[in-house]
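Visitor: Attaching a predicted model along with its sequence, questions to come.
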Amino acid sequence: MSAEAFLDTNILLYAISSAPAEQAKRTTARALLAAGDWGVSVQVLQEFYVNATRGPHPAMNHADATAVVEQFMQRPLVVTDPALMRTALMVKDRYQLAYWDAAIVAAAQQLAATVLYSEDLNAGQDYAGVTVVNPFRV
């Protein structure tokens, strides 16, 4: 299981956004989804589901969000297991990241991705072969 790119949660969330202020990000996110060779982790899908269905005006209802998650599960998918957690802890220590960010980096590494698309991590940073790209930065 491998993919050229790993998508962070925010990419998936922008892809479903209907907010007028996020139209450009939605277009960019959808282009990344259509591009093909990408994967995610179970953590990313969990974060996507929670954020897509919460709040007084959720972007999606449970059934729709579940259907989207099922589609995303067809992509290369990294599961959280003891080995991934150990790697995440090493990444956290080496790069001084928050644990959840380190788990994203560790999942991208496990997927053998060379690019990690995210607006939350330091764009341009190389994490042992995985380079962060902020696709929304102009």
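Guide: Perfect, I can see it now. Numbering: from 1, shown residues only.

Visitor: Only C-alpha atoms from now on, for both contacts and neighbour counts.
Guide: Will do.

Visitor: Let me see the ranges of the helices in this protein.
Guide: Assigned by DSSP state H, the helices in the chain fall at 9-16, 23-35, 42-53, 62-72, 82-95, 99-110.

Visitor: I'd like those as CSV, with distance to Gln125 and mean neighbour count appended.
Guide: Converted to CSV, these look like this (distance: least, Cα to Cα, whole Å; neighbours: other Cα atoms under 10 Å):
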stretch, distance to Gln125, mean neighbour count
helix 9-16, 18, 20
helix 23-35, 20, 16
helix 42-53, 20, 19
helix 62-72, 26, 14
helix 82-95, 10, 16
helix 99-110, 11, 23
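
Visitor: how far does stretch 122-134 stretch from start to finish?
Guide: Taking Cα to Cα, to the nearest Å, stretch 122-134 runs 8 Å from one end to the other.

Visitor: Give the buried residues for it.
Guide: For stretch 122-134, the neighbour count (16 or more other Cα atoms under 10 Å) marks 123, 127, 130-134 as buried.

Visitor: List just the nearest of those residues to Ser18.
Guide: Nearest to Ser18, judged by Cα to Cα, of the buried residues of stretch 122-134 is Asn134 at 20.5 Å.

Visitor: Phe6 versus that closest one, what's the distance?
Guide: As judged by Cα to Cα, Asn134 and Phe6 stand 12 Å apart.

Visitor: Now the terminal residues of stretch 88-108, how far apart.
Guide: By Cα to Cα, the extent of stretch 88-108 from end to end equals 11 Å.

Visitor: quick revisit: among the helices of the chain, which comes closest to Val138?
Guide: Val138 sits nearest to helix 23-35 of all the helices of the chain, at 11.0 Å, using Cα to Cα.

Visitor: Put this next to the previous one:
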Amino acid sequence: MTELKNHSCFVDSNIWLYAFSTDKKEESKRILAKQLIKEKSIIISTQIINEVSCNLLKKHKLDEKQLFKLIVSFYRKYQVISFNLDIFESASNLRTQYHLSFWDSLVIACASFSGANILYSEDMQDGLIINKKFTIVNPFKQ
């Protein structure tokens, strides 16, 4: 895992889902994900909150009270980036430049607007440097 102290990190939904996982097969990823979100200045977007919430409702059977408590904790503990027209325009440009999916381009645009140095994601291209601003890092890559 790339280690940068005192840097802000944008964290993709897959990292959060590992942090909440109870699957024994994902234990090492869960531990690493929990360490990552404890030790960094974390930034997320409303999209990340939505994806995590949807998955936790379906797969982990969270009830509405638990889910709302989690959403509140996201807003209290982390910087949350909301979509705006500039982010949608940036996402469109990123899709053209890097051939990204719609959803990945929105995550990357939010990370770019947040000023993060790193975007942690298991699902995107590890090591890709976006517009000389930040790097996508897969924290689970050996």
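Guide: Structure's in. What do you need? Nothing here was measured: the structure is a model prediction, and the numbers come from that model.

Visitor: Superposing both, give me the TM-score.
Guide: Superposed pair, TM-score by TM-score structural alignment, normalised by the length of the first structure: 0.92. Supporting alignment: 134 aligned residues with a Cα RMSD of 1.2 Å.

Visitor: For the buried residues of stretch 122-134 of the first structure, which two are the farthest from each other?
Guide: Farthest pair in those (Cα to Cα) is Tyr127 and Asn134. Separation: 14.5 Å.

Visitor: just so I know, which of the helices of the first structure lies nearest Glu119 of the first structure?
Guide: Shortest distance between Glu119 of the first structure and these, using Cα to Cα, is found for helix 9-16: 7.2 Å.

Visitor: Read off where the closest one ends up in the second structure.
Guide: The aligned range for helix 9-16 of the first structure in the second structure is 13-20, by TM-score structural alignment.

Visitor: Likewise for stretch 79-90 of the first structure?
Guide: Mapped onto the second structure using TM-score structural alignment, stretch 79-90 of the first structure spans residues 82-93.

Visitor: for stretch 33-41 of the first structure, same thing?
Guide: Mapped onto the second structure using TM-score structural alignment, stretch 33-41 of the first structure spans residues 37-45.

Visitor: Quick one: end-to-end distance for the matching stretch.
Guide: End-to-end distance of stretch 37-45 of the second structure (Cα to Cα): 14 Å.

Visitor: same thing with stretch 116-127 of the first structure?
Guide: End-to-end for stretch 116-127 of the first structure, by Cα to Cα: 10 Å.

Visitor: What is the nearest of the buried residues of stretch 122-134 of the first structure to Val68 of the first structure?
Guide: Nearest to Val68 of the first structure among those is Asn134, at 23.1 Å by Cα to Cα.

Visitor: mind checking what the closest one lines up with in the second structure?
Guide: Alignment note (TM-score structural alignment): Asn134 of the first structure maps to Asn138 of the second structure.

Visitor: Quick check: that match touching Tyr120?
Guide: Yes: taking Cα atoms under 8 Å as the definition, Asn138 of the second structure is a contact partner of Tyr120 at 5.8 Å.

Visitor: Val42 of the first structure and Asp120 of the first structure: what is the separation?
Guide: Distance, Val42 of the first structure to Asp120 of the first structure, using Cα to Cα: 18 Å.

Visitor: wait, Leu45 of the first structure
Guide: From Leu45 of the first structure across to Asp120 of the first structure, the span is 16 Å (Cα to Cα).

Visitor: Repeat that for Val91 of the first structure.
Guide: Per Cα to Cα, Val91 of the first structure is found 16 Å from Asp120 of the first structure.

Visitor: before we move on, what about Leu12 of the first structure?
Guide: Distance, Leu12 of the first structure to Asp120 of the first structure, using Cα to Cα: 13 Å.

Visitor: can you check Leu7 of the first structure too?
Guide: Distance, Leu7 of the first structure to Asp120 of the first structure, using Cα to Cα: 11 Å.

Visitor: More neighbours: which of these two?
Guide: Ranked by neighbour count (other Cα atoms under 10 Å), Leu7 of the first structure and Asp120 place Leu7 first, with 22 against 13.

Visitor: count of neighbours near the closest residue to that one other than its chain neighbours?
Guide: Using Cα to Cα, 6 or more residues apart in numbering and skipping the chain neighbours, the partner closest in space to Leu7 of the first structure is Tyr117 (5.1 Å). Burial measure for Tyr117 of the first structure: 26 neighbouring residues, criterion other Cα under 10 Å.

Visitor: Cool, thanks, signing off.
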